[in-house]
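Student: The following block contains a protein sequence and its predicted model.
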Amino acid sequence: MAALDAAFASMIAEQEAAAKANPLPPLDVLPPEMVRVGYRTQRQGQDQTAPKDVTAKDLTVAGAIPARLYTPAGAATPSALLIYFHGGGFVIGDLESHDGHCRRLAAGAGCRVLAVDYRLAPEHPFPAGHDDALAATTWAFDHAGELGVDPARIAVGGCSAGGNLAASVALDLKDDPKRRLKFQLLLYPGIWPQEETASRKDLDGPVLTKEALAWFEKLLAAVGHPQAHRAMLAARDVAGAAPALVVTAGFDPLKDEGRGYAERLAAAGVAARHVEYPSLVHDFYVMCDVSPAAAAASAETAAALKAALQ
């Protein structure tokens, strides 16, 4: 196994020392909104150097879903579009926590990015977020002209829980002749394996801990739901899905399921590529100021997206 990136190792050591000096209460006793504020503040502080030449316009899609449209300088009209779902275990994360990341993707890929502020659990239990993701994607296809977008070059993407949403939408639309996705960008996605993977078993952090995974799952309340298959993707038929890039991180408990999903897609005849950054951690795309390696990986991902949407 590769060594943990030195910059992230330093960050984690500092966080562990701070937690030892001032122990935090268990997640189960904290209000979700308090955790959201802490996460948003931390991630905003770790990505202050995103490109400035990207305009951002807040709007409402599919009736009532907040969203933000990013347009990079010099973007053609129409351009390709990435519909993006932020990470955060379906419980935390928002447009602000992932603002820098979306700006990097828009600038690097030269395309518009529509970030979707889907409803979060536990206030909005499963499948609210999945319903919003599908509704926003359908809306984007149906309003491509208004967005300045070529409907033949629309992709979905997301990180972590957002990767689950993107993959789920790609499966929901794979047989829709009017809404053909060009690509799916799955960044350390949660696939919800039927059996515990080795990486979920062996890795407890850094960044994504066993406690956090259990908390997210409990608050989402998808297990046992009649539509659970929309989140638990391990058993779904993936044949006919859009081409995909699946990115994983070496120090991430989700890495095995991401790799496994890329392999399932490829075995079903989908043009799927898997890239792993062995020294990086979960959530690195929203911590680009922490390590040059994260910023470099972000640039490589944006370039791959640009090539896929030509």
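Tutor: Ah, there it is.
Student: When you work out contacts or count neighbours from here on, use the C-alpha atoms and nothing else.
Tutor: Noted.
Student: any idea how far G45 is from the closest residue to L120 other than its chain neighbours?
Tutor: Take L120 and drop its neighbours on the chain: the residue closest to it by C-alpha to C-alpha, 6 or more residues apart in numbering is V91, 5.1 Å away. V91 sits at a distance of 20 Å from G45 (criterion: C-alpha to C-alpha, to the nearest Å).
Student: now do S168
Tutor: Taking C-alpha to C-alpha, one finds S168 at 30 Å from G45.
Student: got it, and P189?
Tutor: Applying C-alpha to C-alpha, the value for P189 to G45 is 23 Å.
Student: Residues contacting stretch 127-135, please?
Tutor: 62, 65, 85, 90, 116, 118-120, 165-166, 168-169, 172, 222, 227, 230-231 (C-alpha atoms under 8 Å, 6 or more residues apart in numbering).
Student: A further structure is provided below for comparison with the first:
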Amino acid sequence: MEDLHGPNGLPLRHYRPREQARPLVVFAHGGAFVIGDLDTHDSICRRIADACDVEVLAVDYRRAPEHPYPAAIEDVTAVLRWARPAAVAGDSAGGYLATMACLWLRDASEALPAVQILICPNTDLTLSQPSVVEKGTGHALDASFLAWAITQWTPDPASRAPASPLLAPDLHSMPDALIVTAEHDALRDEGDAYAYRLARAGARVVHRQEPGLVHGFIQNTDLTSPEAATAHGRLFNNIAALIHR
């Protein structure tokens, strides 16, 4: 593992499981746009690198409210241009940033990663999907906190629909995707709907809703739960299969 700086001085952390070079995955951490950093997601980046036989480059992007939309998208996009990875990945808000960066690169007719890996991603900043109400109380991600966080990221309500990947008018020519959602997650329906729209637009999509799990399950290092252990194993197997195909 090595800490370094990327474009515009962005702090990065590079994980390399083998001496020989491996395919590179750029990783954007979750944290509702306002929290999270290289340390909060250090464990999962190490596990992805080791289990999937890939290098991981984690991005410490700028966060709201000091740096609202589109600052973090600019940061992740800059790293994709700079690193030219095989894949881009992220969980929760990081999944949003990963796919928004792909949209930006596509719209600019620039090189795209071959794969996007989205774990419990935000895709609809308008919070209009049914699971926000159905699963937004009593589970890991509370709908009131989610609404507050989105307000920090996009203070202007009029910007939320245009900034939502699920509501993008055209998803053609986007990278193939692995999208994993969780049954008891307020963001479940928008992740599921995004997987459907990407597939309809022509991307090859591996999509799974993990039964019995909550938002942020990927951060759970207690794998004594059979459901969590199985979900992690499936995720790592999918990542490896897509990147090493």
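Tutor: Happy to help now that I have it. Quantities reported herein were computed from a predicted structural model and do not represent experimental measurements.
Student: TM-score for the pair, please.
Tutor: Comparison of the two superposed chains (TM-score structural alignment, normalised by the length of structure 2) gives a TM-score of 0.92, and 241 aligned residues with a C-alpha RMSD of 1.9 Å.
Student: quick revisit: of P189 and G45 of structure 1, who's got more company?
Tutor: P189 (29 against 15; other C-alpha atoms under 10 Å).
Student: Now check structure 2 for the residue matching that one.
Tutor: In structure 2, P189 of structure 1 lines up with P121, judged by TM-score structural alignment.
Student: ok, for its match, nearest residue in space, not its chain neighbours?
Tutor: The nearest residue in space to P121 of structure 2 (C-alpha to C-alpha, 6+ apart) is S92, at 4.1 Å.
Student: what's around that neighbour, how many residues?
Tutor: 26.
Student: what do we get in structure 1 for it?
Tutor: With TM-score structural alignment as the criterion, S92 of structure 2 pairs with S160.
Student: ditto for G216 of structure 2
Tutor: G216 of structure 2 maps onto D283 in structure 1, by TM-score structural alignment.
Student: try Y15 of structure 2
Tutor: In structure 1, Y15 of structure 2 lands on Y70 (TM-score structural alignment).
Student: mind checking how far that match is from A167 of structure 1?
Tutor: From Y70 of structure 1 to A167 of structure 1 the distance is 22 Å (C-alpha to C-alpha).
Student: Those two: who's more crowded?
Tutor: A167 (28 against 25).
Student: State the helix or strand in which D170 of structure 2 lies.
Tutor: Following DSSP states H and E, one finds D170 of structure 2 outside all helices and strands.
Student: Name the helix or strand for the residue nearest to the spatial centre of structure 2, please.
Tutor: Centroid-nearest residue in structure 2, with C-alpha atoms, centre = their mean: G95, separated by 1.7 Å. Secondary structure assignment for G95 of structure 2, by DSSP H and E: helix 93-107.
Student: who does that helix touch, helix- and strand-wise?
Tutor: strand 24-28, helix 71-83, strand 87-91, strand 115-119 (3 or more C-alpha pairs under 8 Å, 6 or more residues apart in numbering; DSSP states H and E).
Student: How far away from the center of its chain is the first one?
Tutor: Right, the one you point to is strand 24-28 of structure 2. Per C-alpha atoms, centre = their mean, to the nearest Å, the displacement of strand 24-28 of structure 2 from the mean C-alpha position of its chain is 10 Å.
Student: And that strand against structure 1, how far off on average?
Tutor: Following superposition, strand 24-28 of structure 2 is found to deviate from structure 1 by 0.6 Å on average (mean C-alpha distance after the TM-score superposition for structure 1).
Student: swap in the last one?
Tutor: Relative to the matching residues in structure 1, strand 115-119 of structure 2 has an average distance of 0.3 Å after the fit, by mean C-alpha distance after the TM-score superposition for structure 1.
Student: who's in contact with the match of S92 of structure 2?
Tutor: Taking C-alpha under 8 Å, 6+ apart, we find S160 of structure 1 in contact with H86, G87, G88, G89, L186, L187, Y188, P189, G190, D283.
Student: what's the closest of the residues you listed to T137 of structure 1?
Tutor: Taking C-alpha to C-alpha as the measure, T137 of structure 1 lies nearest H86 of the contacts of S160 of structure 1, at 14.1 Å.
Student: Grab the nearest non-local neighbour of that closest one.
Tutor: Computed as C-alpha to C-alpha, 6+ apart, the closest residue to H86 of structure 1 that is not its neighbour in sequence is G162, at 4.9 Å.
Student: what's the answer for A7 of structure 1, then?
Tutor: That would be S291: by C-alpha to C-alpha, 6+ apart, it lies 5.4 Å from A7 of structure 1.
Student: hang on, that neighbour packs against S10?
Tutor: No - using C-alpha atoms under 8 Å, S291 of structure 1 is not in contact with S10, being 10.1 Å away.
Student: And those two? Which one has more around it.
Tutor: S291 (18 against 13).
Student: Would you mind finding the match for the residue nearest to L120 of structure 1 in structure 2?
Tutor: By TM-score structural alignment, V91 of structure 1 lines up with V34.
Student: gap between its match and T126 of structure 2?
Tutor: Distance, V34 of structure 2 to T126 of structure 2, by C-alpha to C-alpha: 17 Å.
Student: same check, this time on V206 of structure 2
Tutor: Distance, V206 of structure 2 to T126 of structure 2, by C-alpha to C-alpha: 25 Å.
Student: circling back: which of the helices and strands packed on helix 93-107 of structure 2 sits closest to E183 of structure 2?
Tutor: Of all these, strand 115-119 comes closest under C-alpha to C-alpha, at 12.5 Å.
Student: Give me the mean deviation of the helix or strand just after the closest one from structure 1.
Tutor: Moving toward the C-terminus from strand 115-119 of structure 2, the next helix or strand (DSSP H and E) is helix 130-134. Compared with structure 1 after fitting, helix 130-134 of structure 2 has a mean deviation of 1.1 Å; criterion: mean C-alpha distance after the TM-score superposition for structure 1.
Student: what's helix 130-134 of structure 2 aligned against in structure 1?
Tutor: The aligned range for helix 130-134 of structure 2 is 198-202, by TM-score structural alignment.
Student: tally of neighbours for whatever residue of structure 1 lines up with A199 of structure 2?
Tutor: The equivalent of A199 of structure 2 in structure 1 is A266 (alignment by TM-score structural alignment). Here the number of neighbours of A266 of structure 1 (other C-alpha under 10 Å) works out to 18.
Student: Regarding stretch 134-153 of structure 1, how distant is the last residue from the first?
Tutor: Using C-alpha to C-alpha, the end-to-end distance of stretch 134-153 of structure 1 comes out at 17 Å.
Student: Please point out which parts of it sit buried.
Tutor: Residues 134-138, 140-141, 144, 147-153 are the ones in stretch 134-153 of structure 1 that count as buried (16 or more other C-alpha atoms under 10 Å).
Student: For the residues you listed, work out which two are farthest apart.
Tutor: The widest separation within those (C-alpha to C-alpha) is 20.1 Å, between L134 and G148.
Student: Kind regards, and thank you for your time.
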